[in-house]
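J.: no FASTA, just this:
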């Protein structure tokens, strides 16, 4: 899994008194199964945070196609959350790009 370096600080999702999983996870595992989301996410604020982070990365890279694996400033290695990608696809926010059954990047629709 090749990591794309971005000179941006990792911005974890605010917990605001509740336990939320991050929208970028510390996982080296590739995504090889269908995303399987067809509805709105149960935590819209979490999904919004994910989409905002993708827009930050896109602006930094000057690109609409973004890699799944990101190396943040300070060396934090993450992968986009599979559920967030699926909800973003269902909403028309992005298109997943597959290569031989493995998700390699996403392309933002905006």
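T.: Noted; the coordinates are in hand. Worth saying up front: this structure is predicted, and the values here are computed from it rather than measured. Numbering: from 1, shown residues only.
J.: switch to C-alpha atoms for all contacts and neighbour counts from now on
T.: OK.
J.: Just the buried positions in stretch 34-53, please.
T.: 35, 37, 41, 46-51, 53 (16 or more other Cα atoms under 10 Å).
J.: same check, this time on stretch 52-67
T.: Buried-residue list, stretch 52-67, by 16+ other Cα under 10 Å: 53-55, 57-58, 64-67.
J.: mind listing which of these are in strands?
T.: 65-67 (DSSP state E).
J.: Can you tell me which of these lies closest to residue 104?
T.: residue 67 (6.3 Å; Cα to Cα).
J.: re the thing from before, so which of the buried residues of stretch 52-67 would you say is closest to residue 21?
T.: residue 53 (14.8 Å).
J.: one more structure, for comparison:
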């Protein structure tokens, strides 16, 4: 019998339809499998499901503080095993997972995110944190230049500008005047700034 690793996370279903429960990326099963049982490795035909699986592993890795993730997980009392098919697809180039190995009991107990993928995940997490800090600074300080944001957040120019662009693409009302810098407004553009001087337009929903 496998050992279950408890994680203080609720399992988010991929499908709400109970008839599709068998297609979940973590299944209600305690069955085991060996590392040499994957056979032919191929990319997933259902890319939406595979992306959901990989994003789920990224979230678990972040909570555990490790890129090595248990196959058998107790999600706040909901015991689920990582889907074997999803693991197999994640081994296809460009591999999201490193080749699994059998544990001491003769079956796969953990998988590990491939190093280059882990570096990408860490970068995404850093960008997400910087994006939140940029938004917080803009809301708190009013008009602020990129140079000031760089100093406040101890970040380089490119990541700061990328964070602003991402926030704007998500609908945050971040205005920019080339002479004054950036600021956050959720009502309308400041009337004293000519529209022609704006880098981009924001259209409220």
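T.: Cool, the structure landed. Source: prediction; values computed, not measured.
J.: Can you report how many residues neighbour the aligned residue in the first structure for residue 27 of the second structure?
T.: Aligned by TM-score structural alignment, residue 27 of the second structure pairs with residue 25 of the first structure. Using other Cα atoms under 10 Å, residue 25 of the first structure is surrounded by 16 other residues.
J.: With the one 3 residues further on instead?
T.: If you count neighbours by other Cα under 10 Å, residue 28 of the first structure ends up with 13.
J.: Any figure for the gap between it and residue 1 of the first structure?
T.: Residue 28 of the first structure is 7 Å from residue 1 of the first structure, where distance means Cα to Cα, to the nearest Å.
J.: Ok, residue 88 of the first structure next?
T.: Distance from residue 88 of the first structure to residue 1 of the first structure, by Cα to Cα: 22 Å.
J.: In terms of packing, which of those two has more residues around it?
T.: Comparing residue 88 of the first structure with residue 1 by neighbour count (other Cα under 10 Å), the higher total belongs to residue 88, at 25 against 11.
J.: Map that one onto the second structure.
T.: Using TM-score structural alignment as the criterion, residue 88 of the first structure maps onto residue 90 of the second structure.
J.: Identify the residues contacting the residue mapped onto residue 6 of the first structure from the second structure.
T.: Using TM-score structural alignment as the criterion, residue 6 of the first structure maps onto residue 7 of the second structure. By Cα atoms under 8 Å, 6 or more residues apart in numbering, the contact list for residue 7 of the second structure reads 73-76.
J.: picking up where we left off before, roughly how far does the residue nearest to the match of residue 88 of the first structure when sequence neighbours are not counted sit from residue 16 of the second structure?
T.: Among residues not flanking residue 90 of the second structure along the chain, residue 96 sits closest, at 5.1 Å (Cα to Cα, 6 or more residues apart in numbering). If you measure residue 96 of the second structure against residue 16 of the second structure using Cα to Cα, the figure is 26 Å.
J.: Likewise for residue 151 of the second structure?
T.: Taking Cα to Cα, one finds residue 151 of the second structure at 46 Å from residue 16 of the second structure.
J.: again with residue 108 of the second structure
T.: 29 Å.
J.: Tell me which of those two has more neighbours.
T.: Under the neighbour definition other Cα under 10 Å, residue 108 of the second structure and residue 16 were set side by side, and residue 108 has more, 21 against 9.
J.: Fine by me, thanks again.
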